[in-house]
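**Q** the following block contains a protein sequence and its predicted model.
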Amino acid sequence: MAALTIFPAIDLKGGQVVRLAEGDMDRATIYGDNPAAQAELFAKAGSQHLHVVDLDGAFAGESVNGAAVESIIKAFGGKVQVGGGIRDRAAVDRWLGLGVDRVIIGTAALKDPEFVKSAARDLPERIVVGVDARDGMVATEGWADVSDVTVEDLARRFEDAGVAALLFTDVGRDGLLKGCNVDATVALAKAVNIPVIASGGVADINDIYALRPHVANGIEGVITGRALYDGRLDLAQAIAAGRA
């Protein structure tokens, strides 16, 4: 069986490393002011994949923390996926040109699906669709708005487009250490033929063990942030558990 990829997360707000509670910019915990140094720590722990979000960009609709992301890419050395405010092809090309491995598109996947499909066709394995859910419905604009589209309906729109993966986040658990919503994540993976990355609420190593058997069902990986920063999850142990 393939390994479950562990993606440590660096969320950027005003150039600082933060974690939000339920995507609320007013509920941000600052974990550091040197994103590149944080990326180096993750690399030293054995990580070859990194998840970076430009939180300011998600609300602004364009890149805000570009300089910080560039410093992360140089420091990390592995594969970096980036999301937050990527709403057009120019933004996609700019990130890929800077050395990003994959770009994550959320709001535009709902509001401009043809742009996403076109990018996915032109750039195989480089486009990840962010499917953010609040009570099963798709949330956009940095999770500020909730649509009337279900998670599975949105995911199915991209089944034949060649997207690399779906990034599924349960917004109601994100940053709260409540545990990953394994059931909803697996249900999505079984409903579509696109690999799914779990996100939101990872509390400790038990979440890794809970997701690991579902690699066979299409779960590609899991993103973890606050559990790492709070010392509840050891990254090297998580990577080992993902391979076990």
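**A** Cool, the structure landed. What you see is a predicted model; the values in this text were computed from it and never measured.

**Q** every contact and neighbour count from this point should use C-alpha atoms.
**A** OK.

**Q** residue boundaries of the helices in the protein?
**A** Remark: helices assigned in the chain by DSSP state H are 35-44, 55-60, 66-76, 89-97, 107-111, 113-122, 151-156, 182-191, 205-211, 226-229, 235-243.

**Q** let's bring in a second model and compare:
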Amino acid sequence: MLPAIDVSNGLSVRPGNENSHESFGSPMDIASEWIASGANWIHLVDIDAAYGKGENRKLISEVVSRCSGINVQVSGGIRDQESLTAALQTGASRINLATSALMDMPWVESAISTYGKQISVSLDVSGSRLVARGSGEAVGDLELVLLQLEQIACARYVVTDIKRDGSLNGPNLELLEQVLSLTGKPVIASGGIGELSDLEALVGLRSKGLAGAILGKALYVGRFSLEQALKVVNS
């Protein structure tokens, strides 16, 4: 279970469109809250970098430092060597490459070869296509690109149906099952979780290789607490 902290302009936010985000205050305070609630992992996203509107690297690094003792997965706009190096310098446990990085597959292969299990790859999906977050640019066919990633030994995937992200309407179980059928690597679900029953449905995919889920909006708007979510997945 990975509670999310999305950072924009120095604040913890829930993204709306690329120009409008609802603020929830200090990322440092949110990190402390998730740790106190029992989080073992935090999904930390630089929203400005994801949308190509600047970056929050210093703050991201400070939040990672605040989270000493637990694991942090850093994400958001990590699409080239410069952004990957900056992410690695935070000391995060895992770096999640952006879907847009997949337009330079030789570089992705080099990153995976160099850093191995420290790298995961975002699969942001619309229909059957991978789409770059922020620009909306088509990256390629999901199954074909996933086959390429399997061939270069990608260790882990973060799968998001971008139409469900932030909707609270439930995860796309069909998409997750499709990806799980194509890889034996761990898969993390993201997007759409709005009820504890959604988590129960995801728990049902553990036997097929689902390794975790990212929780965002549902926690921030009070659909349920992190403690309640952890109880569901650990029962």
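**A** All right, it came through fine. Remember, it's a predicted structure, so these values are computed and weren't measured experimentally.

**Q** can you tell which of the helices of structure 1 is closest to Gly218 of structure 1?
**A** For Gly218 of structure 1, the closest of those is helix 182-191, at 5.3 Å, according to Cα to Cα.

**Q** Provide the aligned range in structure 2 for that closest one.
**A** Mapped onto structure 2 using TM-score structural alignment, helix 182-191 of structure 1 spans residues 173-182.

**Q** for stretch 88-101 of structure 1, same thing?
**A** Taking TM-score structural alignment, stretch 88-101 of structure 1 hits residues 80-93 over in structure 2.

**Q** how about the matching stretch: buried residues?
**A** Buried residues in stretch 80-93 of structure 2, counting neighbours by 16 or more other Cα atoms under 10 Å, are found at Asp80, Ser83, Leu84, Ala87, Leu88, Thr90, Gly91, Ala92, Ser93.

**Q** cool, and stretch 170-181 of structure 1?
**A** Within stretch 170-181 of structure 1, the residues that count as buried by 16+ other Cα under 10 Å are Asp170, Val171, Gly172, Arg173, Asp174, Gly175, Leu176, Leu177, Gly179, Cys180, Asn181.

**Q** can you list contacts of the match of helix 182-191 of structure 1?
**A** With Cα atoms under 8 Å, 6 or more residues apart in numbering as the test, stretch 173-182 of structure 2 has contacts from Glu143, Leu146, Leu147, Val159, Asp161, Val187, Ala189, Leu202, Leu205, Lys208, Gly209, Leu210.

**Q** with respect to Arg14 of structure 2, which of those is nearest?
**A** Asp161 (16.6 Å).

**Q** quick one: what's aligned to the closest one in structure 1?
**A** Using TM-score structural alignment, the equivalent of Asp161 of structure 2 in structure 1 is Asp170.

**Q** so what's that match up against?
**A** Asp132, Ala133, Arg134, Asp135, Asn181, Ser199, Gly200, Gly201.

**Q** run the last query once more with 10 Å
**A** Residues near Asp170 of structure 1 by Cα atoms under 10 Å, 6 or more residues apart in numbering: 22, 131-139, 180-182, 184-185, 198-201.

**Q** are any of the residues you listed buried, and which?
**A** Buried subset of the contacts of Asp170 of structure 1 (neighbour count, 16+ other Cα under 10 Å): 22, 131-134, 136-139, 180-182, 184-185, 198-201.

**Q** count of residues packed around Glu18 of structure 2?
**A** 15 (other Cα atoms under 10 Å).

**Q** rewinding a little: please tell me how far the match of Asp161 of structure 2 sits from Lys13 of structure 1.
**A** Distance from Asp170 of structure 1 to Lys13 of structure 1, counting by Cα to Cα, to the nearest Å: 21 Å.

**Q** likewise for Arg126 of structure 1?
**A** For Arg126 of structure 1 relative to Lys13 of structure 1 (Cα to Cα), the value is 24 Å.
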